[in-house]
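Asker: my questions concern the predicted model and sequence given below.
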Amino acid sequence: MGAADSTAAPVPVPAVASRYDVPEADAFTRTYWDAAAEGRLLIRRCGACGRPHHYPREFCPYCWSEDVRWEAASGRATLYTWSVVHRNDLPPFGERVPYVAAVVDLAEGVRMATELVGVSEGELQAGMGLRVAFPEGVPVFGPATEASTG
């Protein structure tokens, strides 16, 4: 087939380019990622023992009950620990260094792995107040401000 052949079938192009830094949503996690795209953070809470958990699972990691449901989180958190990443050879992270990989304690009582944005390395301290943001539909955390702590 030549370049001018108009009978060639078009090559399918995905609607959204794949990102290496975001997990691919499946039937179960679609609810989580759709909420994040709308600027809402969800966690799971067990109906049997009442404990919240994150990352999303179809069962309670504490009592193994399957009576778990989605719940809106407040978006408030405190910094538990962090690491400033200065080198990462995996795409697309190499283009983003340095960045801050962190673990935060959500106000609802669960820990979450995330990235910190909008804060310099010298400002980081355990226990600092944070607030969720959703650049490109991905939950990350930045410093809480008086206006955002409401």
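Answerer: Nice, thanks for sending it over.
Asker: when you work out contacts or count neighbours from here on, use the C-alpha atoms and nothing else.
Answerer: Will do.
Asker: please enumerate the strands of the protein.
Answerer: Listed in chain order, the strands of the chain (DSSP state E) span 42-46, 52-53, 68-72, 76-85, 99-106, 111-116, 129-133, 140-143.
Asker: closest one to residue 25 among those?
Answerer: strand 42-46 (14.3 Å; CA to CA).
Asker: give me the residues contacting stretch 43-53.
Answerer: 54-57, 59-63, 65-73, 108-111 (CA atoms under 8 Å, 6 or more residues apart in numbering).
Asker: let's see that with 10 Å instead.
Answerer: 32, 54-74, 106, 108-112 (CA atoms under 10 Å, 6 or more residues apart in numbering).
Asker: go through those and flag which are in helices.
Answerer: residue 32 (DSSP state H).
Asker: now, of the contacts of stretch 43-53, which are buried?
Answerer: 32, 54, 56-57, 59-60, 68-69, 73-74, 106, 108, 110-112 (16 or more other CA atoms under 10 Å).
Asker: adding another structure so you can compare the two:
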Amino acid sequence: MTAESTAFWSGGERGELMIAFCDDCARAVHPPQLVCPGCLSRSVTPRAVAGTGTVYTYTVNHQPWLPDMQVPFAIAVVDVDGAPGVRVTAPVDCADPATVRIGQRVTIAFEPAGDVWLPLWRPLNGEAA
């Protein structure tokens, strides 16, 4: 973790998806950086966003990269609500990865992994997946 990424990796402990925003031009800055790439301001602050979004694209992995890895599983790139231009890539927590689809609404969840909380997406409002 770096100073600028700590909020993103630790927000899951509180169930919050933390995205950095420029205090001067309001641009969402992800991955988090010390300087806004839009206006070059050094005033960038993390804040919690809704934690919902729409699947932009996804892939289903069938390769067990580790001996105990469960396959298949889906990984989605999600357009995050309330953070224009931000996409977060994470696994989709679902019983059948074949049901994940582009345009599907999802919500964030988190899984602890040492000092960080890893994001994962879950279908929203009982949508199949």
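Answerer: Thanks, I have the structure now. Since we're looking at a predicted model, the values are computed, not measured.
Asker: can you pull the TM-score for these?
Answerer: The TM-score (TM-score structural alignment, normalised by the length of the second structure) is 0.80; 120 aligned residues with a CA RMSD of 2.0 Å.
Asker: about what we covered before: name the nearest of the buried ones among the contacts of stretch 43-53 of the first structure relative to residue 80 of the first structure.
Answerer: residue 111 (8.4 Å).
Asker: which residue lines up with that closest one in the second structure?
Answerer: Counting by TM-score structural alignment, residue 111 of the first structure corresponds to residue 87 in the second structure.
Asker: who are the contact partners of its match?
Answerer: Residue 87 of the second structure makes contact with 30, 31, 53, 54, 55, 56, 76, 77, 78, 79, 80, 81, according to CA under 10 Å, 6+ apart.
Asker: let's see it at 6 Å
Answerer: Applying CA atoms under 6 Å, 6 or more residues apart in numbering to residue 87 of the second structure gives the contacts 78, 79, 80.
Asker: quick one: the closest residue to the second one other than its chain neighbours and residue 13 of the second structure, what's the gap?
Answerer: Going back to what we said before, that points to residue 79 of the second structure. Spatial nearest neighbour of residue 79 of the second structure, chain neighbours left out: residue 87 (4.6 Å); criterion: CA to CA, 6 or more residues apart in numbering. Distance, residue 87 of the second structure to residue 13 of the second structure, by CA to CA, to the nearest Å: 21 Å.
Asker: next one: residue 90 of the second structure
Answerer: Shown here: residue 90 of the second structure relative to residue 13 of the second structure, a distance of 17 Å by CA to CA.
Asker: over to residue 69 of the second structure?
Answerer: Counting by CA to CA, the gap from residue 69 of the second structure to residue 13 of the second structure is 24 Å.
Asker: what about these two, which has more around it?
Answerer: Taking other CA atoms under 10 Å, residue 69 of the second structure and residue 13 do not tie; residue 13 has more neighbours (15 against 10).
Asker: can you tell me what the more buried one aligns to in the first structure?
Answerer: Alignment note (TM-score structural alignment): residue 13 of the second structure maps to residue 37 of the first structure.
Asker: list the contacts of its match.
Answerer: Applying CA under 6 Å, 6+ apart to residue 37 of the first structure gives the contacts residue 137.
Asker: what's the answer for residue 61 of the second structure, then?
Answerer: So residue 61 of the second structure contacts 72, 73 (CA under 6 Å, 6+ apart).
Asker: quick one: map it onto the first structure.
Answerer: By TM-score structural alignment, residue 61 of the second structure lines up with residue 85.
Asker: how near is its match to residue 99 of the first structure?
Answerer: 5 Å.
Asker: my read: residue 123 of the second structure touches residue 108, true?
Answerer: No - applying CA atoms under 6 Å as the test, residue 123 of the second structure and residue 108 come out as separate, 8.9 Å apart.
Asker: how about the strands of the first structure in a markdown table, adding distance to residue 28 of the first structure?
Answerer: Output for the strands of the first structure, formatted as a markdown table (distance: least, CA to CA, whole Å):
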| stretch | distance to residue 28 of the first structure |
| --- | --- |
| strand 42-46 | 12 |
| strand 52-53 | 15 |
| strand 68-72 | 11 |
| strand 76-85 | 25 |
| strand 99-106 | 22 |
| strand 111-116 | 18 |
| strand 129-133 | 22 |
| strand 140-143 | 21 |
